[in-house]
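Enquirer: please find the sequence and the predicted model below.
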Amino acid sequence: MRARAVVAVVFGLAGLTGAARGADDNKELIVGTWEMVYSQIPAGIPVGIKLEFTADGKVTITFKDKDGQVRTEGIGGYKIERDTLVLTGKDNSKNDKGRIVLLNKSSLVINDEVLDKVMVLKKVEK
């Protein structure tokens, strides 16, 4: 129930901020490291995993493997197309895309429109 309330608040705030923000703002705000704090996607990116978006359009992922070792891997790139985040594989094939519901200095909420599920990430300070 608490998670639903959080998602409802986030969607409400997104409606207030989304119209005033442009695609260029999204490109600047997404750069950095983001940690998954909530996901409705059962087989998706697990909570605790970190995604780093670089200014040159690359994405790396940091996670713990089965042995508990922390690993970092380059998974490809990304593009921001208006309010849509498009992740591309290493061979530049489109892997996944989602609508950016909210993006500010500390929060990123993405709606996977195919599954109609939400992922919430928080900005990691270095």
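Expert: Received, thanks.
Enquirer: all contacts plus neighbour counts: C-alpha atoms, from now on.
Expert: Noted.
Enquirer: how far does stretch 26-37 stretch from start to finish?
Expert: End-to-end distance for stretch 26-37, by CA to CA, to the nearest Å: 20 Å.
Enquirer: take a look at this one as well, against the first:
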Amino acid sequence: MHSTFGQAAWRKSSHCATGDACIHLAPAPQGAVRLTESSDPSGTVLTLAPATWRAWRRAIGDGRLPRPDAEPGPGGRLLLRSPDDQGLVVTTTTAQWEAFAAGVRDGEFDRPAG
């Protein structure tokens, strides 16, 4: 499933509910990926270096949050950070994270489309 924010070809999990309120992923230069949450009012976009993205996929595949990059926040939200983007935070819901994680486990983001 594709959406366009700016120039990037963003993808969301097929497990995401109807609409664009989901975690979206797009390719970035040098094998990195960009991640955003379309309903996050800050509009923050994280860049995950290839090694970080591999670590996230491994953790998600094992049924874990990619710690310390993802942690519970106030009001049942999840706060996502990238060690590659100091200080930036993407805020999402548990349901949106679970839809994204299901897509990761299904291999939907193994090779983000360019």
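Expert: Looks like it arrived, so ask away. Just so it is clear, the structure is predicted and the values come from calculations on it, not from any experiment.
Enquirer: what's the TM between chain one and chain two?
Expert: The TM-score (TM-score structural alignment, normalised by the length of the second structure) is 0.33; 61 aligned residues with a CA RMSD of 4.0 Å.
Enquirer: so how far is Ile23 of the second structure from Ser3 of the second structure?
Expert: Ser3 of the second structure is 11 Å from Ile23 of the second structure, where distance means CA to CA.
Enquirer: what touches both of the two?
Expert: Common neighbours of Ser3 of the second structure and Ile23, counting by CA atoms under 8 Å, 6 or more residues apart in numbering, are Lys12.
Enquirer: of these two, who's got more company?
Expert: Ile23 (26 against 15; other CA atoms under 10 Å).
Enquirer: and the closest residue to that one other than its chain neighbours, how many neighbours?
Expert: Distances taken as CA to CA, 6 or more residues apart in numbering place Glu37 nearest to Ile23 of the second structure, at 4.3 Å, with adjacent residues excluded. If you count neighbours by other CA under 10 Å, Glu37 of the second structure ends up with 25.
Enquirer: in which helix or strand would I find Thr52 of the second structure?
Expert: Using DSSP states H and E, Thr52 of the second structure maps to helix 50-61.
Enquirer: so what secondary structure elements neighbour that helix?
Expert: Judged by 3 or more CA pairs under 8 Å, 6 or more residues apart in numbering; DSSP states H and E, the packing partners of helix 50-61 of the second structure are helix 94-105.
Enquirer: helices and strands around the longest strand along the first structure, which ones?
Expert: Secondary structure of the first structure per DSSP state E: the longest strand is strand 70-81. Secondary-structure packing of strand 70-81 of the first structure (3+ CA pairs under 8 Å, 6+ apart): helix 23-29, strand 58-64, strand 84-88.
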